[in-house]
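Student: Only the shape, not the letters, is given here:
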């Protein structure tokens, strides 16, 4: 009988103090890699994502919650594989409960505004006092050392990082990324930092504080292009649908949609010209080498669009593929999520309400990593209710007596 391979992070326990998207996505990644994640929520209200529309329930997909057991699809997505407990961190008694949880754990993740965790008594110093081996990750808008304590949302970080002005046409308004790129990128860096700290702990036996800034994470990606150099060379900083310093490179219009194509190098450019039925363009002094194609990018792009607009997307793709030119249709996200290549690798996964079927194929993010000697996947756990797993965690894991739990509950701590 074939034995199911383990997940890479099995045996590690995470105390998850996060909420909304950035922090919960970091702990979702850890859960999908095999860590046991204990999600801590306020007894009243819980994670902000519980109130995100749309919802799924007995009436299918709805914009407004109609029934008590309707579940936000955001929560259904982000809380997968996590065990949920209720703990009011504003209560003084919660500090001892937090310390007891940390003593059993390897990792703590929080994404409060800088300084909030310390004020609540659940910051790194409190965690380290309970467990010197703890790896404690703070994911905030501007870093744990931000003295102003500013609040950060994805759109704010996109604006401050310069990312909004890296897209769109010159002279046009800034363009917000259609996905919450800052909220998704910073958690990836957080997981990298956490795993690096765990590796260092293997050598030293000591944990540490991992500090990730959303602004820093996204700005580091924006900085991969040298904007000052491009400005000095007279190149437009805003690229719109194409990148003219690599021309031809970008998105072009077809009769019924759009394609993305890349014909940067000589062989590819000549393949493009043949697909266009205009091989003579390869000998045209405006397009005969990479540098002159860049210098005459505007004229070249007009020629390509004039050709592609007269053909269906599928025909443009067929002709370019026949010439070995990298090309793809620009797809709607719904189509992209069911591509057999990503479905087969569990890079997108189905989700469902635990009690009600849906006629809609609800798909969400998986773990886009493959291992030769391990697997990915989520524990069969979901905190449908706030405090769903209080008994399993507080009584079984921490050994709290029924009397102690009743006292904490009566005080509104759990």
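Tutor: Nice, thanks for sending it over. Quick caveat, the model's predicted, so the values are computed rather than measured. Residues are numbered from 1 along each chain as shown.

Student: When you work out contacts or count neighbours from here on, use the C-alpha atoms and nothing else.
Tutor: Noted.

Student: what about the residue lying closest to residue 43 once chain neighbours are set aside, how many neighbours?
Tutor: The shortest distance from residue 43 to any non-neighbouring residue, by Cα to Cα, 6 or more residues apart in numbering, is to residue 86 (5.0 Å). As a burial measure, the neighbour count of residue 86 was computed by other Cα atoms under 10 Å and equals 23.

Student: Isn't residue 86 up against residue 41?
Tutor: Yes - using Cα atoms under 8 Å, residue 86 and residue 41 qualify as a contacting pair, with a distance of 5.0 Å.

Student: Quick check: neighbours shared by those two?
Tutor: Shared contacts of residue 86 and residue 41 (Cα atoms under 8 Å, 6 or more residues apart in numbering): 386, 387.

Student: Could you work out the end-to-end span of stretch 166-173 for me?
Tutor: With Cα to Cα, to the nearest Å as the measure, the first residue of stretch 166-173 is 11 Å from its last.

Student: What are the buried residues along it?
Tutor: 166, 167, 168, 169 (16 or more other Cα atoms under 10 Å).

Student: got a list of contacts for stretch 176-190?
Tutor: 21-23, 25-26, 137, 139, 153-155, 157-158, 164, 210-215, 217-218.

Student: actually stretch 383-394, sorry about that
Tutor: The set of residues that contact stretch 383-394 without belonging to it, under Cα under 8 Å, 6+ apart, is 41-43, 45-46, 71, 79, 82-86, 382, 400, 405, 414.

Student: take the one below as the second:
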């Protein structure tokens, strides 16, 4: 593995799908050795997920090692304990209580390795009346408040088209793990990181709760705008549409001059942030009338020349063609054993001294059994063959 900020640290990844494994991906991107445990023969369900072709695991499994292990069997659980003794982190996203049922609770594992940091991602967290419920990202997005305000006002709640709840919970789990690592540096002791999907979504809900408790206001679905934030919307052009955001006072002054209407900057209806918010619909009509006279590129060029934030709405083809993406290597082509031209998003964020790297796509199921069980745990070939014959590995 390429050197990264987390080089020298080892993470055992249990669980599947996105909420846990995306945390493992983030840590593996920055050099941690991530050993992914998968059920024998079937592996992580992500191996069969994706649109067009099942390519998702190649991304979320990147930079990881794969071993197979039956966690429901006592022998499998004992092997986990041996791995824990040689690791820094244990990451799991099973339903709360599952590890306890298997005898892999934190008290048991921390007795083996007092510095162990256990990262637990679940729908509702490890405590509380809902903790034992099954929880997917979509449910967390709904209960955390995101789904209610997503979509058009005249339609049922929508979704972003991505697993935002899972990814947020995994990102907070990674953040918590690094906080716990800093605590371990000071004290030598590990701890449990408890990341709930609904709470990760809730953490991003801005002032929505306070707006209700203080003012009795409930945010509603508003489509492509944020209420009272204007102008900031998708506007039509002669050949498509562009997103323009000129809502800050100083930016609006430049934008109104760019539109050939400098007087709007001092018009009492539009002169301030609050006033523009009150006249949002009227202002959007004016901006749309202006943008519709130009091509998308002309609008973007004018905005760039006048310091007004604007951009196209990208899909994969536009990302691949964009010179800024290329200059920053936001997308990278990685060797794949079965596919040519395999391009994925690069490591984020960028660190100046230890920038992280993608060394490999998600591995074949059990590709590292021999290395982990043989070299790390000292099993001989006969022992591994016996465990394989009995469905333990």
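Tutor: That came in fine, so what should we check first? Computed from a predicted structure; not experimentally measured.

Student: Now the TM-score, please.
Tutor: These two chains, once laid on top of each other, score a TM-score of 0.92 by TM-score structural alignment, normalised by the length of the second structure; 392 aligned residues with a Cα RMSD of 2.4 Å.

Student: circling back to that earlier point, how much space between the residue nearest to residue 43 of the first structure and residue 393 of the first structure?
Tutor: Distance of residue 86 of the first structure to residue 393 of the first structure, given as Cα to Cα: 10 Å.

Student: repeat for residue 211 of the first structure
Tutor: Distance, residue 211 of the first structure to residue 393 of the first structure, using Cα to Cα: 27 Å.

Student: Would you mind finding the longest helix in the second structure?
Tutor: With DSSP state H setting the assignment, residue counts place helix 164-187 as the longest helix in the second structure.

Student: Mean per-residue distance, it versus the first structure.
Tutor: With both structures laid over each other, helix 164-187 of the second structure and its partner residues in the first structure are 0.9 Å apart on average (mean Cα distance after the TM-score superposition for the first structure).

Student: What residues of the helix or strand that that helix is followed by count as buried?
Tutor: Along the chain past helix 164-187 of the second structure, the next helix or strand (assigned with DSSP states H and E) turns out to be strand 192-196. Using 16+ other Cα under 10 Å as the test for burial, strand 192-196 of the second structure gives 192, 193, 194, 195, 196.

Student: cool, stretch 96-114 of the second structure as well?
Tutor: Result for stretch 96-114 of the second structure [16+ other Cα under 10 Å]: buried residues 96, 99, 104, 106, 109, 110, 113, 114.

Student: Which part of the first structure matches that stretch?
Tutor: Structural correspondence for stretch 96-114 of the second structure: residues 114-132 of the first structure, per TM-score structural alignment.

Student: Likewise for stretch 225-244 of the second structure?
Tutor: Residues 242-261 of the first structure are the counterpart of stretch 225-244 of the second structure, counting by TM-score structural alignment.

Student: The matching stretch: end-to-end distance?
Tutor: Stretch 242-261 of the first structure has an end-to-end distance of 10 Å (criterion: Cα to Cα).

Student: That one: which residues count as buried?
Tutor: Of the residues in stretch 242-261 of the first structure, 242-254, 257-261 count as buried by neighbour count, 16+ other Cα under 10 Å.

Student: outside of it, which residues touch it?
Tutor: 235, 241, 262-264, 269, 290, 293-294, 297-298, 300-301, 304-305, 308-313, 316-317, 325-330.

Student: And for stretch 88-101 of the second structure?
Tutor: Where contact means Cα under 8 Å, 6+ apart, the residues beyond stretch 88-101 of the second structure that reach it are 9-16, 19-20, 24, 84, 105, 115-123, 125-126, 131-135.

Student: Got a ChimeraX select line for the buried ones in these?
Tutor: A single ChimeraX command is used to select the members of those judged buried by 16+ other Cα under 10 Å:
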select :9,10,11,12,13,14,15,16,19,20,24,84,115,116,117,118,119,120,121,122,123,125,126,131,132,135
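
Student: Which one of the contacts of stretch 383-394 of the first structure is nearest to residue 52 of the first structure?
Tutor: Comparing the contacts of stretch 383-394 of the first structure against residue 52 of the first structure with Cα to Cα places residue 71 closest, at 9.1 Å.

Student: Residue 140 of the second structure and residue 197 touch, don't they?
Tutor: Yes - contact status for residue 140 of the second structure versus residue 197: in contact at 5.2 Å, counting by Cα under 8 Å.

Student: The two - which one has more neighbours?
Tutor: Looking at residue 140 of the second structure and residue 197 with other Cα under 10 Å, you find the greater number of neighbours at residue 197, namely 33 against 26.

Student: aligned partner of the more buried one in the first structure?
Tutor: When the structures are aligned by TM-score structural alignment, the residue of the first structure matched to residue 197 of the second structure is residue 214.

Student: Which stretches in the second structure count as strands?
Tutor: 10-13, 33-38, 64-68, 89-92, 117-122, 192-196, 232-237, 240-245, 310-311, 331-333, 343-345 (DSSP state E).

Student: What's the average distance for the second one when superposed on the first structure?
Tutor: Strand 33-38 of the second structure, aligned to the first structure and superposed, deviates on average by 0.7 Å (mean Cα distance after the TM-score superposition for the first structure).

Student: Equivalent analysis for the shortest one, please.
Tutor: Its match in the first structure and strand 310-311 of the second structure itself, once the structures are fitted together, sit a mean 1.5 Å apart by mean Cα distance after the TM-score superposition for the first structure.

Student: Distance of the residue nearest to residue 43 of the first structure relative to residue 47 of the first structure?
Tutor: From residue 86 of the first structure over to residue 47 of the first structure the distance is 10 Å, taken as Cα to Cα.

Student: Give the intersection of the neighbour lists for those two.
Tutor: Taking Cα under 8 Å, 6+ apart as the contact rule, the neighbours common to residue 86 of the first structure and residue 47 are residue 41.

Student: what separates the match of stretch 96-114 of the second structure from the chain centre, distance-wise?
Tutor: In terms of Cα atoms, centre = their mean, to the nearest Å, the centre of stretch 114-132 of the first structure is set 26 Å apart from its chain centre.
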